[in-house]
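>>> give me coordinates for this.
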Amino acid sequence: MRELKQIAGLAPDQLRNIEDHLDRRYIQPGKLPGALTLVARRGEIAYLKAQGLMDVERNKPVGRDTIFRIYSMTKPITSIAMMQLYEQGRFLLDDPVHKYIPAWKNQRVYKSGVYPHFLTTPVTSAMTIRDLFTHMSGLTYGFMNRTNVDAAYRELGLDGSRNLTLDVLVHQLAELPLEFSPGTAWNYSVSTDVLGYLVQLLADQPLDEYLREHIFEPLHMPDTGFHVRDDQLDRFAACYQYQPGDRFELQDDPATSPFRRNGRLLSGGGGLVSTIDDYFHFAQALCQGGMFQGRRIIGRKTLEFMRSNHLPDNQDLPSLAVGAFSETPYAGTGFGLGFSVKTDVAKSQTNGSLGEYGWGGLASTNFFIDPVEELVMIFLTQLIPSSSYPIRQELRAIVNGALV
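Below is the predicted model:
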């Protein structure tokens, strides 16, 4: 059988396995409403395919311009914004957070009790800004449903379910104990929301304005932001919740979504919506050392620093994590300043390269960048939680199989 012409060193016949796999395994059986997948190498898009529906109730197909909730794929963007300020000498990574948030000076660690009656002990070390980048801060998320501390987050609505600002979030976090002393363990958390607050503080500019001016406009990302405008509504996908029996039901209708409200919490940890092309511009800038189409958003050495493993003694996530947070076990994977970083390919049990980095979102979205192969993959869908199916590992196997 004649092999088709390669695109940027990728075999098209192997890339088509993405479409076949997603359609046969997930979309036709009704496990996923739809999906949009992009694979690029050396700056050239080799595969881009929309499948299924972006809105089942209205029978609207996924399109290239569909707007998705990217949730925690917001984190790398906020991390880049903060490191832009690092390049300006505005802070150092080992600065204690209380240097910028004085109310956090005398932090304490949970010992026992339930909110508001906690028994606590003093921290053994002050939280640093690097602890926020690496999720070793001792903060948590309310949706973890694991401890009495995250129960307090839920009771106080610190997930953004009520009218919450970054100022109020930081003020209320000051009154709650940490899960552990900073730097001693890894726990997925609101840490990146606190980084968003620090961006506002250090730049003296609201987070949404800062991101638009310093990242979205330079990279031509017109559809990325914290709320969906009226002129975008027709392209805004519905979001779905996994149900037992490999089914899903509507979780967030586009017309009534909280993402339609202006004035929502500017969540640097999970508040953005975006499109495949917008996010590709961001990911490709990272793949090219911080520059896309002649516009630089971060320095090459700064980016190399960010995608190094910053966990102590080069440990991986399972060695330090105190709670599960997605379907990916992350063995052989460390954490940098805003991304996961592959440190041991064999141990990860997933095809790839040393130094591959990226992250995913609550609604099963995911991206990764392989700097060795100059490869970018972005997968967008809208199914909560991300632990529903092992799509991320499966896509890595298919995409890496296309390298020739």
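
>>> okay, CA-based contacts and neighbour counts for the rest of this
Will do.

>>> now for the nearest residue to Tyr100 once chain neighbours are set aside, how many residues are close by?
Spatial nearest neighbour of Tyr100, excluding adjacent residues (C-alpha to C-alpha, 6 or more residues apart in numbering): Leu198 at 7.6 Å. By the criterion of other C-alpha atoms under 10 Å, Leu198 has 21 neighbours.

>>> ok so Leu198 is a helix residue?
Yes. Using DSSP: H, G, I helix; E, B strand; the rest coil, the secondary structure at Leu198 is a helix.

>>> ok, now how distant is Ile45 from Leu10?
Here the criterion is C-alpha to C-alpha, to the nearest Å. By it, Ile45 lies 10 Å from Leu10.

>>> these two: who's more crowded?
The residue with more neighbours, out of Ile45 and Leu10 and counting by other C-alpha under 10 Å, is Leu10; that gives 22 against 16.

>>> how many neighbours does the spatially closest residue to Ser189 that is not a sequence neighbour have?
Nearest in space to Ser189, with sequence neighbours left out and distances taken as C-alpha to C-alpha, 6+ apart, is Thr140 at 4.0 Å. Using other C-alpha under 10 Å, Thr140 has 24 other residues around it.

>>> please give the structure of this sequence too, so both can be compared:
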Amino acid sequence: MKSFSLVLLVVVGLTVGCGNKSTNQGSNGAQSFQLDAQHIETTLQQFVESGALVGVSALLYIDGEERFMGAYGQADRENNQAMSRDTIIQIYSMTKPVTGVALMTLYEQGKFKLDDPLANYLPEYSDLKVFAGLNETGEPIYEAAQRAPTIYDVLRHTAGFVSSHGGDHPLLAISRKINPDNLNNTISQFSEKLATVPLLFQPGTRWLYGPSVDVQAALVEKLSSMKFHDYVEQKLFLPLKMNNTQWRVSKRQMEKLSAMYTRKQDGSFERINDASAYENYIKDWPLKKGGSGLTSTLDDYMRFARMLVNGGELDGARILKAETLRLMTTDALPAAVTDRSWLPSKGEVGFGIDFAVRIAEPASKEEASGEVGEYFWDGAANTLFWVDPTNKLTAVLFTQFLPYGGVPLHKAFRDAVYLHDESASALNKPALETAQQN
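The predicted structure is shown next:
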């Protein structure tokens, strides 16, 4: 296998050196977004040809028109199955925006207000205790919550739930023992068990990624009087014609489901045992989580993204009002919330309702390119999507390997898409050291 450093140099070289290539112009003439489809293709192909990825696919729409689609490498290397636009992918946390949209349809129906205490609807979250340190014998000390977590806290990851994303912590041992993630739990049982774990921090004081969106799923179920997954299917998947998006993969669909790989320290890929990789999907488990668990295809998830960029509507199916969507995609983190865990690693972003939201141009060359006002999220197996309202652009990028990161795919893809956008491109920004000095 070629060295990974060489792969990175080649990809960066392609990105910097392709500025004079011909570009695709949209129907709006000189003011339209300039997309270099050939450069995007070359960038993605290089990852596969160099061995930095097993397979990758991408789909781009601009102003309602498909402007790029490419699939490279293999979805199943061992069985020589090519990556394609029909490949079914485990999207992990790209489930979260779907859940957020489902919950906000109930907000539009007047079922709740953002500042309502969570316990108004899920009483298990009454009288919560908050971790306050350890005593001299190493036992946890707890204090009362200074205020009740609100639904808004749950929507923007400021409720205080403990999470492995915050590092190892004594509360995680309590959570593991209670095991809300057991697939035999229902989503309401998940919520009831999670509520017995004390909060890690006072509500509203920190941003920490964790189980908040699974609690959103429990809210959907409680407020709609329907099973969470049934509500999502009826209110989102059916009207949007997302026919290949689901928590359980049928036997008919299994032949299209991508293999899952783990990236080893030397950069090579090893297939994860199918029984482990597919465990959540081959059986109709009671637990359908809001924060992960969906599988989808490029075209299906693109229909979701296109609904978003169209202000909540696609092909006559209205899912959300435009003003609700604006609420979801506006930075909702108070300035006082300065502890934001790893969120700043996503660039110049804040956080809305289940989306990271870009609030400023890329600050340095090392950051991924992106347009101010865009919103996005990604998944543990290195999938990515974003919506760029300024350019009416939607992008979906699929690959299947764990753990997250280690390959500069997201940055390279974004840099290639925004190659000719002076404000959005990170390539014309100063290097990080220079940016910090300024």
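
>>> TM value for the aligned chains?
The TM-score (TM-score structural alignment, normalised by the length of structure 1) is 0.91; 394 aligned residues with a C-alpha RMSD of 2.3 Å.

>>> translate the residue nearest to Tyr100 of structure 1 into the numbering of structure 2.
In structure 2, the residue paired with Leu198 of structure 1 is Leu219, using TM-score structural alignment.

>>> that match contacts Leu122, doesn't it?
Yes. At 7.2 Å, Leu219 of structure 2 and Leu122 qualify as touching, with contact defined as C-alpha atoms under 8 Å.

>>> where do the helices of the stretch 51-200 of structure 2 begin and end?
Listed in chain order, the helices of the stretch 51-200 of structure 2 (DSSP state H, counting those that start in this stretch) span 95-108, 151-156, 170-178, 187-194.

>>> find the nearest non-adjacent residue to the equivalent of Ser188 of structure 2 over in structure 1, please.
Using TM-score structural alignment as the criterion, Ser188 of structure 2 maps onto Asp167 of structure 1. Distances taken as C-alpha to C-alpha, 6+ apart put Tyr197 closest to Asp167 of structure 1, at 7.4 Å, once the chain neighbours are dropped.

>>> pull the number of nearby residues for the one you found.
25.

>>> how far away is it from Thr365 of structure 1?
As for Tyr197 of structure 1, its distance to Thr365 of structure 1 is 24 Å (criterion: C-alpha to C-alpha).

>>> and if you look at Glu374 of structure 1?
Glu374 of structure 1 sits 21 Å away from Thr365 of structure 1, taking C-alpha to C-alpha as the criterion.

>>> so what corresponds to Gln251 of structure 1 in structure 2?
Looks like Gln251 of structure 1 aligns to Ile272 there (TM-score structural alignment).

>>> residue boundaries of the strands in the stretch 151-300 of structure 1?
Secondary structure of the stretch 151-300 of structure 1 (DSSP state E, counting those that start in this stretch): strands located at 239-243, 247-252, 273-274, 291-292, 295-296.

>>> deepest of the ones you listed, which one?
strand 273-274 (a mean of 24; mean count of other C-alpha atoms under 10 Å).

>>> structure 2: matching residues for that one?
The aligned range for strand 273-274 of structure 1 in structure 2 is 295-296, by TM-score structural alignment.

>>> and that stretch, how far from structure 1 on average?
Its match in structure 1 and stretch 295-296 of structure 2 itself, once the structures are fitted together, sit a mean 0.6 Å apart by mean C-alpha distance after the TM-score superposition for structure 1.

>>> quick one: distance of that stretch to the chain centre.
Counting by C-alpha atoms, centre = their mean, to the nearest Å, stretch 295-296 of structure 2 is centred 13 Å from the centre of its parent chain.
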